[in-house]
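Student: Structure for the following, please:
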Amino acid sequence: MGRVPSNTMINLGIQSECEEAMYQLGLDIENLEDMEEDAGLGNGGLGRLAACFLDSMATLGLAAYGYGIRYEYAGGADDWLRYGNPWEKARPEFMKPVHFYGRVIDTPEGKKWVDTQVVYAMPYDNPIPGYGNNHVNTLRLWSAKSPVDFNLKFCCMDRNLAENISRVLYPNDNFFEGKELRLKQEYFMVAATLHDIVRRYKASKFGSRENVRQHFDHFPDKVAIQLNDTHPSLAIPELMRILIDEEHLEWDKAWDITTRTCAYTNHTVLPEALERWPVSMLESILPRHLQIIYHINFLFMEKVAKQYPGDFDRMRRMSLVEEDGEKRINMAHVSIVGSHAVNGVAAIHSEILKKDLFRDFYEFEPHKFQNKTNGITPRRWLLLCNPGLSDLIAEKIGDEWPVHLEQLVALKKWAKDPNFQRNVARVKQENKLKLAQILEKDYGIKVNPASMFDIQVKRIHEYKRQLLNCLHIITLYNRIKKDPTANFTPRTIMIGGKAAPGYYVAKQIIKLICAVANVVNNDPIVGDKLKVIFLENYRVTLAEKIMPAADLSEQISTAGTEASGTGNMKSC
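Tutor: Down below sits the predicted model:
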């Protein structure tokens, strides 16, 4: 999400007034902003994309909620809540019980999930203001609370085990690890969110907790649930459970409502990133949901068999249940079958989904598949982090471009204007000088602001090929050593990003980059011709300083593996 104050002041149109007020109080607003920790709510492009969506929906005036988990620790020592969060408001009146384990029994009214262990989901609301439109949406984050505190007569988990669910962010969004805690986190968010959505649908007016709507005929017309990758895919069996077990709808009616409500965005083509939960784990933690998934699969396999009679290999490939080795549930398949729309996040990526990854599903239901190319919010990534360039643009085309990006096309008429070119170059150099000062302060390395700033900032992963970049650094170093008097373009190479704690190869790549940097930066023959810096604790706030200073943005991922790659959109 990044820091709140600057983005909020810009969206509300009060930045200059706030800066002046702080100045009158003898305070520096930048020093005040530096005291805030970045919120630890997501990973890499997936989390940042969600944040940009929230800003854009609020700016468009769309009524929308973002839902997530209020992680206490964003991996390592990122204790971003140590002093609390002044921008959030606890909403204990909307606290929800979330159930785990237990067993399923048959009753005259239908299936019933009993003998469960309970964790409470406490919502914390964060306002998301739109840009210049007096519209505010909500990011609602769930925190796990033990019911022991509330003296309720449920069979309860140990308090620490219960509250561990929202304690630590799993710092990896491109490699699937079938850990029990991760499954609990995903269901915890889904269950709390869906109960909140159903409660709001039933209520008569804003803020009401009285149920007025008694049927679900219009639910898909009032509610759209977008599954941001497979992490919230348990929403499909959970919504079915609510509609069938709690609201007592017939299966066919519940399934029609669920599929018309849910849509699925795929964010990766990497096989190791697709979630496949062991049946044994689901059977223990979410026994009712496993039953529902089995029945969804049974009915789906009947449809596939009818369309492709005798094609058992196709049925095996399309089944929600994988039976090679340990029996697993393929959550991407659950998401496709249970949604009315499936999209990739770039034209090439969407074609890969149709022609390769989900080819069988595309051939079976081609009308579901579409493309929605990713984007970024220009409010944070241009207006906020590059005010010099923003002012230049406003001088030429006016100040409506932050909500009408198509107006940027009008800049073409000045593309070859020498004065405009000089002004753009001056802004870039000022941004580079600011970053050079930060690097000297934080890393003790004096870099040449006139050098090419060559930047690769993203999650550390083999497919993103930071190792290839490192080999290029070694090649450049060897060329300089071979002929120090040759004509070289001075270059400052910055590589930044985080690696999952258990990702050994990624950790070794970071270690190699740091070792190479140590040699290069301390070689007097190389001098200012080449500098290498590994940027520690890469986060939104640091990105806001790096992107405006970039001369070269490295996007060198293995072809066909990067779903969208929004990092390159931020360099300006």
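Student: okay, CA-based contacts and neighbour counts for the rest of this
Tutor: Will do.
Student: Quick check: buried residues in the lengthiest helix in the chain?
Tutor: The single longest helix within the chain, with elements called by DSSP state H, is helix 418-443. Neighbour counts over helix 418-443 (16 or more other C-alpha atoms under 10 Å) mark 420, 424, 427-433, 435-439 as buried.
Student: What of stretch 372-381?
Tutor: Residues of stretch 372-381 classed as buried: 373-381 (neighbour count, 16+ other C-alpha under 10 Å).
Student: run this one through as well so I can compare:
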Amino acid sequence: MDHLVKEALEGEFRVNLHDADSIRRGLISYMVRVVGHDPLAAGPRQWFQALAHMLKGILSERGMGTSRAQYGQDTRRVYYLSMEFLTGRRLKKHLLDFGLEENVREALASLGQDLDVLAKEEADPALGNGGLGRLAACFLDSMATHRYPGHGYGIHYEFGMFSQTIEDGQQVEHPDSWLHGGNPWEFLRHSVTYPVRFNGRIVCFKDEKGHERCEWVDTNDVHAVAHDMKITGFDSPAISNLRLWAARATNDFDLRFFNEGNYIEAVKDKTTSETLSKVLYPMDSTVLGQELRLKQEYFFVSASLQDIIARHLRVHNDLHNFHEKIAIQLNDTHPALAVPELMRLLMDVHEMEWDEAWAITRETFCYTNHTLLPEALETWPVGMLEHVLPRHLEIIYLINHDHLQQVRFRFPGEMEVLRKMSLVDEDTQRIRMAHLAIVGSKRVNGVAALHTKLLREKVFPEFDAMYPNRFVNVTNGVTQRRWLLQCNPKLSDLISEAIGDSWKTDLTALHALEPLAEDAAFRERFNAIKLANKERLARHLETRTGFTLDPTSMFDVQVKRIHEYKRQLLNLLHVIHRYVQLREGRIANPVPRTVVIGGKAAPGYYLAKQIIRLIGDVALTINNDRAVNDTLKLVFLPNYNVSNAEITIPGANLSEQISTAGTEASGTGNMKFALNGALTIGTLDGANIEIKEEVGDDNIFIFGLTTEQVQETKRKGYNPWKVVEHDADLRRVVDMISSGYFNPQQVNRYNSIRDTLFDGGDQYMVLADFRAYVEAQAHVDDLFTDSDAWARKAILNVARMGLFSSDRSIHTYARDIWGAKQMDL
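Tutor: Just a heads-up that it's a prediction; the model follows:
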């Protein structure tokens, strides 16, 4: 390689990306001049860094071009505020978007390097918990692909969502040190720094014109420092910018304490300030944890709004047209403090009067609701807000005063409606953040047709009556670039060979695959690709769990956050029931099945952690029982994240989407699985309903109570004991869990699960839906025995996923909510 190094270093520092030889020389140059490592001694880590820095230059150039176009065309800009962004690894995504993978792979091979090995050197930034963060990442991808002027804002967490291991059968959380090797994709913007204030007191006075002004004084300040990541679009010159804020102390240390030798006290303020961006979702079971989370939410909201205003003032003289040029989307209630913060900035900093400031605020914000569960609707104690954000509490009270005046006009004499619609819950003395977001936004959207219907009719009916055009639906979507083209290249190639490439930016083009479901040769190739993906997944699972799995068995997969309403427990009850039937020879010609469950439980969610532990105990029993070894395996996939999902989803035959009807807002995992050729077993919940409408009743396995039936059953007085009494199979399964069958060394280990099902009233109807679920699974078995019939339905699922692209979601937002136009680039 000596001559290659010499040749590269003597050449120009400019790379022709369409020429593998030029890329090779460029990689060597970057290795020496940027990474600072000898190419002759470099390993995969160093070559990954060299390649990343080379691509970073392209990202920077395109980012500047996009920014100039936005300002030059004075287009309306969209700012997406989210506590979570799960972007996944970036290297292969950038190569895919730039169309460079083949040339880069060839250049690396000439240097003795394997692109696939290099890609694994990149950390998977776990800057989110699940679907919320993956959705945000998909949206940035779609905005860039279709040239919308999009920007994301979040927090530059030093430690992302915890890394999960299973030790002695239990979830153990470890810090996710995704930055330990640095992040070559980010641009640290020292010059983009804003003060964020906490605590203090309010001083109000009359200005020289007699207008009342307020100042927030004696505050504890922290600096927010910008870190930018460029999000590429597929075959697009546009770039979406993701700006993440890191907290930095206003002073590194107190010199007085330092000189006195009290080194801990000298850096106390610095350490305390910088905890704001230290970790994603601190445990909020303590008052201190709750306060830290509140501060995190305000920290990124305040920095983002200051930055958005500064961007606007670069090209406009004032803020009077702010709402005409800016659309800000609140991704759930975490950024809802943006409403009073924008009011504070407009009034206290830019001296705008209340009426104009409020009119601008309500025309700027839009709010996406992601939950139907009352306990998941965020609230904050009045006392905590008064201590941490006193000015914002004052503004919220003023907003509430005006709001309740309007409520009185709309619902005269209805005191109960007034109480329900107030931003302040008087019973608990807490501020209702969803109410604040609704009142402060021009549009509120649900994320699936059923979800939006329930929001309007069950969760916020009074708000819907008062603001009849405010609630709209935008069904979620996923980007086919990440969740088909990148993660399932063999299936992508088969699709493109059959119908062309237009599906990569217009997913509705997949409809052209429908006739091929009847083509025997196409089905054969489709099945071969699925088997290859299952073999890859089996190897991955064996590495992670130690269990050897049969890739010819049905891969039955449920991977998502562990939560009672998502009903991993129902899945497990069926696995135990199946195990009993197999042991007793009650299934003739059983279909071999591998059940894969994965996901993280929140650190403070005891019952979810117990469900993980029970899965582990049941898996140990089943997987070591020779009587069923050839027909049933159960594995728990630890540390489920984007990278694991990219292997797991293409390898699934059956997708478990079994939440209690009326609890899941949308779901996006259901879309990803179907797009990759898995059939869905699910309830009529979230986007399952729209998937059913698209793929057809015969190509999905629907079971269980509907939302209306769940409500009616509870209204009549649901008794889980009676359900178990009348179902001998269910009674046996529950008894096995309760009696310590799977954990004889500690027979009472799962009393909490039993108590939740019976004494807790089985809130999520696990027992009520058991029999219907078992019967649906029997239909799954019957179909799987006919590989041709299964393949037909799987192909039709892929062909009919056109509605569920995040591209369609973004086009809908742009047209119906933001009023944003595509840029000319």
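Student: still on that earlier bit, could you save the buried residues of helix 418-443 of the first structure as TSV and add columns showing distance to Val190 of the first structure?
Tutor: Below are the buried residues of helix 418-443 of the first structure laid out as TSV (distance: C-alpha to C-alpha, whole Å):
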residue	distance to Val190 of the first structure
Phe420	51
Val424	46
Val427	45
Lys428	44
Gln429	47
Glu430	46
Asn431	42
Lys432	43
Leu433	46
Leu435	41
Ala436	44
Gln437	44
Ile438	41
Leu439	41
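Student: now, among those, which is nearest to Gly388 of the first structure?
Tutor: Ranked by distance to Gly388 of the first structure (C-alpha to C-alpha), the buried residues of helix 418-443 of the first structure are led by Val427 at 5.8 Å.
Student: Tell me how far the residue nearest the centre of the second structure lies from Thr548 of the second structure.
Tutor: With distances taken as C-alpha atoms, centre = their mean, the second structure has Gly133 as the residue nearest its mean C-alpha position (2.4 Å). Computed with C-alpha to C-alpha, to the nearest Å, the distance linking Gly133 of the second structure and Thr548 of the second structure is 32 Å.
Student: can you check Ser60 of the second structure too?
Tutor: Note on Ser60 of the second structure: its distance to Thr548 of the second structure, by C-alpha to C-alpha, is 45 Å.
Student: So which bit of the second structure is stretch 452-459 of the first structure matched to?
Tutor: Aligned by TM-score structural alignment, stretch 452-459 of the first structure falls on residues 554-561 of the second structure.
Student: contacting residues for Arg732 of the second structure?
Tutor: The contact partners of Arg732 of the second structure, by C-alpha atoms under 8 Å, 6 or more residues apart in numbering, come to none.
Student: Over in the first structure, tell me which residue corresponds to it.
Tutor: Aligning on TM-score structural alignment leaves Arg732 of the second structure without a counterpart in the first structure.
Student: Can you give the distance of the helix or strand hosting Arg732 of the second structure from its chain's centre?
Tutor: Assigned by DSSP states H and E, Arg732 of the second structure belongs to helix 728-739. In terms of C-alpha atoms, centre = their mean, to the nearest Å, the centre of helix 728-739 of the second structure is found 36 Å from the chain centre.
Student: by contact count, what packs against the helix or strand following that helix?
Tutor: The helix or strand immediately downstream of helix 728-739 of the second structure is helix 751-757, counting by DSSP H and E. Packing partners of helix 751-757 of the second structure (3 or more C-alpha pairs under 8 Å, 6 or more residues apart in numbering; DSSP states H and E): helix 606-623, helix 728-739.
Student: and those helices, which is most packed in?
Tutor: Of these, the one with the most neighbours on average (mean count of other C-alpha atoms under 10 Å) is helix 606-623, at a mean of 20.
Student: Distance to His401 of the second structure for the helices and strands packed on helix 751-757 of the second structure - can I get that in TSV?
Tutor: Shown next, in TSV, are those (distance: least, C-alpha to C-alpha, whole Å):
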stretch	distance to His401 of the second structure
helix 606-623	40
helix 728-739	52
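Student: which stretch among those helices comes nearest His574 of the second structure?
Tutor: The closest of those to His574 of the second structure is helix 728-739. By C-alpha to C-alpha, the value is 8.6 Å.
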